[in-house]
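**Student:** I would like the atomic coordinates for the input below:
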Amino acid sequence: MTSSAAISTPPVTTVAAQASSSDAAASDTITTGVAKGRDRLDSATSTSSLKESDITKLAPRSIGDLLRDVPGIRSEAATGEGLASVSIRGLPLASSGIKFVQLQEDGLPVLEFGDIQGLGPDSLIRADLNLSQVEVIRGGSASTFASNSPGGLVNFISKTGEVEGGAIALTGGLDYDQYRADFDVGGKLDDIARFHLGGFFRQGEGPRRTGYDAQRGGQVKLNVTKTFTGGYIRLYGKYLDDRSPFYDTVPVRATGSNTSPKVQEIASFDATRDMLLSRYIRTNLVLDGSNNPVVHDIAEGFTTKVKSVGLESQLDLAGWVVTERFRFSNVSGGFVTPFTSTFLPATQAAALLGGVGARLSYANGPLAGEGITDPATLNGNGLLAALNILNLRIRSYRNVTNDIRASRVWQVGDGDLTTTAGFYAARQTIARDALWSTMISDVRGDGRAALIDVTAASGRVLTQNGVYAYNLALAGGTRRRSVDLDYAVNAPFASANYHIGRIAIGASIRYDFGTAEGRVFGSDLGGGRVGTVARDIDGDGVISVPETRVGVTPLTSPAPVDYNYRYLSYSSGINFRIAEPLAVFARYSRGARANADRILFSPIVNIADGSLANRSAAYDPVKQAELGVKYRENGLTLNLTGFWAEAQDTNVDVVNSQIIQRDYRATGLEFEGGVRRGLFALTAGATYTDAEITRDAVNPAVVGNTPRHQAKLIFQATPQITTDRFSLGAVFIGTTGSYSQDTNVLKTPGFVTTNTFAQIRLTERLMLGVNASNLFDTLAITTFDEAAIPASGILRARPLNGRTVSATVRFDF
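**Tutor:** Below you'll find the model as predicted:
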């Protein structure tokens, strides 16, 4: 990782490892979130970057997993390929998703809002051989050089054919079922044109056991660049069609106290390798968004389909450098999975669902029809799961974005004044149907859990092939919802930076204004809207007990959404180059994040006319200050940044549907460093954060508490040895404990995970690599869904994957 305080991983050639300090400065340049790329020691920003060689060694299992290795970023990558919860420098994770940080691909956002329900921006990005590097900017000018990104920007930059040749890489899991093929090729088409083409395909069960191929799909990306005097024009396209499972909460047993829980895995279930999916739990019968019966395969998991085309150009026009970026993305898919399910002792669950004397039996699987005579010893853990099956049909998350800007460098006195002005426009569609059903299953791993039928003492069967209800029964049949919305975002922006001698002073401003328009459907809106009916959903001529609980969408009584917003963002900083290797900087910024679908189906939006009950809920402002020092010389880089932030968050918790309207404050220190001596290199980072809730309009009792999931310390360290023939190293990533919820009762234990990598160059063009993620199989729990240990001692935990080891053969040409 490279940054204003971390050096790049030494390349495999010893000659390159002896690069001069001037060469290092030339490569230590950031282009994301600034008007013009410049040496980090001349920029009043906190930045990092991951080069292709770094990413290859890390071999991340997901984008969320990759972001865990970036200092200052808190990434809860326990959900699989998408929907990671990500924040930065103490900004809150009041619900889920990526609210205050924007993920970009080649300078434009992949989704305008990072916390849209059901499909996060990390679900639309894959780390493959197309990826040249990842640039990260924390705070600072991120507030003014992009909309909805006050916390920071993460930009995934594609290769564009500057380097002739390509590679083919074949990867297989050594202790888990996955096979993957990657390729890329690029180079010149003629003297003024070049191209790059790449992609991947993979298939297998994945890092956790499901009993079927839960991962299958891939992507292809192509770009063509034509250069001319004074600029270039680039056309590019991307096709992604991929599916991967969502890793929901898993049961663990907790003893001890809330402040120091002792967490153990339950019998017949490995918390880091198993999940609630199974080869026997596949069929999901529901009414679709038009209230017609439909069957979906739970194996769909995350199904993500993206078709995007774009244009990027740069032109030198009368001394002005004009840059235009445009992209259209057609995004659709599905999300079928158990979501925040409930685990109960089987004897208690039988009585709760079927009354005194209720009996349990297997609905399917190898023991189909057999009765469960001793529920207390079922699978050695005595548990049943009430599976909340969320079936989210993403009809369209289409987005169109355009960013045009013009920059010019003026000679003013003895210094250079860089001015930039531009306009950003985006349109984001959110059209989806949220469908639910409730199933009962036993709790066991290895993809072999089976559905359970419940029969009352009277002999009346209360389930139908393991289905308890065709709605979200545990929440009273609520949360069946459809939305059809369009969000418009517009923003003029400008900046000026004056660099004279050792001093660089800069300021930038952005004015965002936008609208939210459309319709929403759901019984949660009230007003007599019906969300549950009795219906013969399977068409057998008989209405079973579960068929008296069928979720429907009240299509004839939509509620409008119709409001607008506007806010001002600004940022100003000064950087002083004390000496060639040493600089100090200070920056103050104000930005904001416009709210999208997270505030719907709550009193925040008036169901009569679609306006906001409180206009301040349209966006959440963030104020930040930074003061830092940066050093880089002779293979050593160091950075220490103090930060302060105040943030507002208006949200609705997706787990319990509670409204969140509160303010936060965070202060802390962020360290990054790197050293290289001969064959040895070490990069490291650590972030200390002291955060608290300063206001809560809904629950004042939590004021003064530490925000949930906020650890005091997160840290990373990567030691490695590199020669012209091999590279060997490890990645240590850790966190201290944090509270699972804002009530500050139950603490989630801290942990350290260890990843290792080894690469051997067998010939000049042939390389063999082995990567181990979570080598020591640590039970690394990112959080619990509960606020305290219940009487049963069973907690719903969100752990990272256990140990997975993969091997890669790569041929370069």
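**Student:** CA only for contacts and neighbour counts going forward, please
**Tutor:** OK.
**Student:** need the three-state assignment for the nearest residue to Asn155 once chain neighbours are set aside.
**Tutor:** Spatial nearest neighbour of Asn155, chain neighbours left out: Gln104 (4.5 Å); criterion: CA to CA, 6 or more residues apart in numbering. Assigned with DSSP: H, G, I helix; E, B strand; the rest coil, Gln104 falls in the strand class.
**Student:** any idea how far the nearest residue to Glu626 once chain neighbours are set aside lies from Lys307?
**Tutor:** Counting by CA to CA, 6+ apart, Phe643 is the residue found nearest to Glu626 once chain neighbours are left out, at 4.5 Å. To Lys307, Phe643 is 39 Å away according to CA to CA, to the nearest Å.
**Student:** ditto for Gly151
**Tutor:** 28 Å.
**Student:** so between these two, which is more surrounded?
**Tutor:** Per other CA atoms under 10 Å, whichever of Gly151 and Lys307 has more neighbours is Gly151, with 31 against 16.
**Student:** next, the structure of the following sequence, for comparison with the previous one:
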Amino acid sequence: MKTQAFPQLSAIALAVLALTQQAHAQTTDAQATAPAAGEQKAVAQEMQQVVVTGSATNGVRKLDATYSITTASEAQIKEAAASSTADLLKIVPGVFAESTGGNAGANIEVRGFPSGGDAPFVTVQLNGNPLYPAPTLSFLENSSLFRIDDTVDHVEVLRGGPSTVFSNGQPGATMNFILKKGGDDPEGSVRFTTGTGNQRRVDAVYSGKLADNWYGMIGGFHRTSQGVRDAQFPADDGGQVSASLTRRLQDGEVTFWTRVTNDKNAFYTGVPLVAAANSGDQPSAFPGFDPLTGTLGSNELRNVRLEVGPNGQTLNKDLADGRGLHTTVAGMDFQQRINGWNVTNKASYLSGTAPTLAIFTGDAPMTASAYIAKAVASANANAAVVAAAGGRLATGGTATYSNGGGAVAGSQQILSAGIWSVDKDLKSFTDELRVNKEIAPGHTLTAGLYFADFSTQDEWYLGNGTLMTAQNNARPVDVKLDNGVVVSGAGHDGASFFTLDERWNGHNTAGYLADEWKVNDRLSVDAGVRYEQQRVDGTMSVPKSVDLDNNPLTVYNNNASVLSGGNTSIHRTDKEWSYTIGGGYKLAKDMNLFARINSGVAFPQFDTLRDSAGTAPVVKIKQYEVGFKTVGTLYSAYVTAFHTDFKGLPFSQILSDGRQVNDIAGSSGNGVEFELAVRPIQNLQVSFTGDWQDSTYKDFPAGSAAGTNGNRVQRQPKFQARLTPSYRIPMDWGSVKLHATWTTIGDRWSDTQNLQLLPGYKTLDAGVLVSVGDRVDVRLTGTNLTNEFGLTEGNARIIGSGTGGVVFGRPIFGRAWEASLTYRF
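**Tutor:** This next block holds a predicted model:
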């Protein structure tokens, strides 16, 4: 019954079409009031813009593409003032990015695609090559592998469409960053940036001709910042260098490129909040904790020593390492026309590490007195502990600061949070060979082969409970009972509850065939089919529970998860077909309709195979789209109505005590996304982007703890939108551009059970760009200027809505500003 909404959404798209056609007819005379030359150039560029992502023929005019794709130039990327790669997705309708974790570790949801964390339906590409063929592993999604800098020329973001057939077959969203290349004229720029959190950053890039038919580009960035949430140590510290070398050939060219990144980024998780008295209201600040700028991280917690083995084995870790990235990526892009055939080959190789070290919250805070009382009851109920204490029962205890400072007041709120340590050693190689030719008038046939080999070596220590004060820049706390029981030692009140050492390797081989038929000047039809095989081999350690020091009185490490020396293995091979069928019809030169159906798959990746003991199914996804595109001097409109249907989707949730909840279900959704812009007078543009959707779960087994059929898909708002006016003021010496963005995000549910409500919120960003001639830019931007409070995540470590009137959530960042000076030469 829910799919009946799709024809209604199609009607919306057709209504917009009719209105826009009428506006097109009525504004023929109005176009005599043409905008300034600079605006005319921008409109002309939009009309003629060519996109390569999702195109079978290596490039198609954006207006003629029979699928939804958003583009952003270097200038538009800067104007977005994105805090991370994932945060840039806020400019894309139909995508909701939770970028509040910092520079890495985002959760990204795609229109109608259910996902509980990370970004399983988002692929990030560099020059058309997937950075890592699997879009998501535990503690790693593709956006964490990329840092934006001034070497990026532009970005293209494809949703749905023909992506199920090409490259790695991503059915969700593909975010393709295109690097700059050298040209005949040498050019370069240097940009200095400062901002909130004592940010200090420099970007530089230079490109030009090296010799006849040889061209080069080199650039990168370095920066350090304390972050909007000051953990008392650098939140971001590092940089990268990118370079390319291009050789122009007769009827073609080849480009070799590389990028080296060495970056450290703090990772922010949930903070304590006071639950709202009325359902639908926002939680309020927890006493002593500012949810907009606060973080539990601190210098006292920064350097941690984790007990990981029974023979005194320890790991020394630095929380400043956070979710860092230390990788080298290299690739090649070859294009050549041979005897009427267009031949392209894109290949890339990635090697490096992506660690995670962060504080993950669990149970609600309580007073130190209440914590001690709970510890007394637990210790006295444990016969082994009582025996080790000589039969003495505890009657009380003391709490002291681990790093000095005396006793902790009984009224002080404290909480236990885990310091989770995950190390990942990554390698991947991808190659895509594609040939196409017009084999008959109007018929272009494309054939391709895709190969990927990718691996990861992981070492996990989850848990490592740490007792700390519930305040900004928390302090670790030790608790001892009066019968000798040590509840918290050196700040730790728990050891690792999940220890893992694993090795995984995946191989994907796919072949595809696509045909594009231009029936006449107005009508085009295309279709493609893909056959893919994935083979996965994995070896995982078997943990066991031990008392790390063989002392029952030190209860914090009595039940530690350690490696047993045993292993299990999983070997899995899957083979599946995918397809896409679409078509476009030109109502006018720059006004098009399109429709498309695709059927894609998401193969189970390493973590879902481990969690399901190798039984996780292949996810089957169908999408239906009807869209409309037009660009004129006074307006632009891109509108797409969609329906999605999922089968065999795995769900997994790690709770604060180490238990894991797994299940398999599906979902169904309908919606409409839009990118609209009007230019009513010279130098003024107002854009309005966003989406409305209604996506719900289905196929959960009866009594499932993971979710309930009919519940709304977690973490995705029914409605989200961005209104962005901008006004350019020409000057004799250059120009001044003013811009602002008002964003509204609707209510969401943090969990599949629909018990943790995340109320909607609204934010205001603004900026000014002063251009002095063609060489100097001065930019000032501010985000969340009204200091709005909003949540992007609830407590992912519990089932239910929380206890004790206190909840955990990950709020958006508070007010922040950034200023930059750019000099071009």
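**Student:** if we can go back for a sec, what's the helix or strand for the residue nearest to Glu626 of the first structure?
**Tutor:** For Phe643 of the first structure, the host element (DSSP states H and E) is strand 636-652.
**Student:** next SSE downstream of that strand?
**Tutor:** Following strand 636-652 of the first structure in sequence order, the next helix or strand is strand 659-677 (DSSP H and E).
**Student:** state the distance from the residue nearest to Asn155 of the first structure to Ser589 of the first structure.
**Tutor:** As judged by CA to CA, Gln104 of the first structure and Ser589 of the first structure stand 21 Å apart.
**Student:** repeat for Ser27 of the first structure
**Tutor:** Separation of Ser27 of the first structure from Ser589 of the first structure (CA to CA): 27 Å.
**Student:** what's the answer for Leu800 of the first structure, then?
**Tutor:** Separation of Leu800 of the first structure from Ser589 of the first structure (CA to CA): 34 Å.
**Student:** which stretches of the stretch 601-750 of the first structure form helices?
**Tutor:** All residues of the stretch 601-750 of the first structure lie outside helices when identified by DSSP state H, counting those that start in this stretch.
**Student:** hmm, I was thinking of the second structure
**Tutor:** 5-26, 37-48, 74-79, 299-302, 368-380, 383-388, 606-611 (DSSP state H).
**Student:** which residues touch the residue nearest to the spatial centre of the first structure?
**Tutor:** In the first structure, the centroid-proximal residue (CA atoms, centre = their mean) is Ala84; its distance is 3.3 Å. By CA atoms under 8 Å, 6 or more residues apart in numbering, the contact list for Ala84 of the first structure reads 64, 75-78, 96-98, 120, 122.
**Student:** please name the nearest non-neighbouring residue to the counterpart of it in the second structure.
**Tutor:** If you follow Ala84 of the first structure across to the second structure using TM-score structural alignment, you land on Ala106. With sequence-adjacent residues excluded and distances taken as CA to CA, 6+ apart, Ala106 of the second structure is closest to Ser99, at 5.0 Å.
**Student:** how about Val772 of the second structure?
**Tutor:** Nearest to Val772 of the second structure is Gly734, by CA to CA, 6+ apart, at 4.7 Å.
**Student:** count of neighbours near the one you found?
**Tutor:** Neighbours around Gly734 of the second structure, by other CA under 10 Å: 15.
**Student:** relative to Gly760 of the second structure, how far out is Arg535 of the second structure?
**Tutor:** 42 Å.
**Student:** those two - which one has more neighbours?
**Tutor:** Taking neighbours as other CA under 10 Å, Arg535 of the second structure and Gly760 compare with Gly760 leading, 20 against 16.
**Student:** so what corresponds to Thr708 of the second structure in the first structure?
**Tutor:** Aligned counterpart of Thr708 of the second structure in the first structure: Val702 (TM-score structural alignment).
**Student:** tell me who's in contact with its match.
**Tutor:** By CA under 8 Å, 6+ apart, the neighbours of Val702 of the first structure are 693, 696, 742-743.
**Student:** any idea which of those residues is closest to Thr373 of the first structure?
**Tutor:** Nearest to Thr373 of the first structure among the contacts of Val702 of the first structure: Thr743, at 40.3 Å, using CA to CA.
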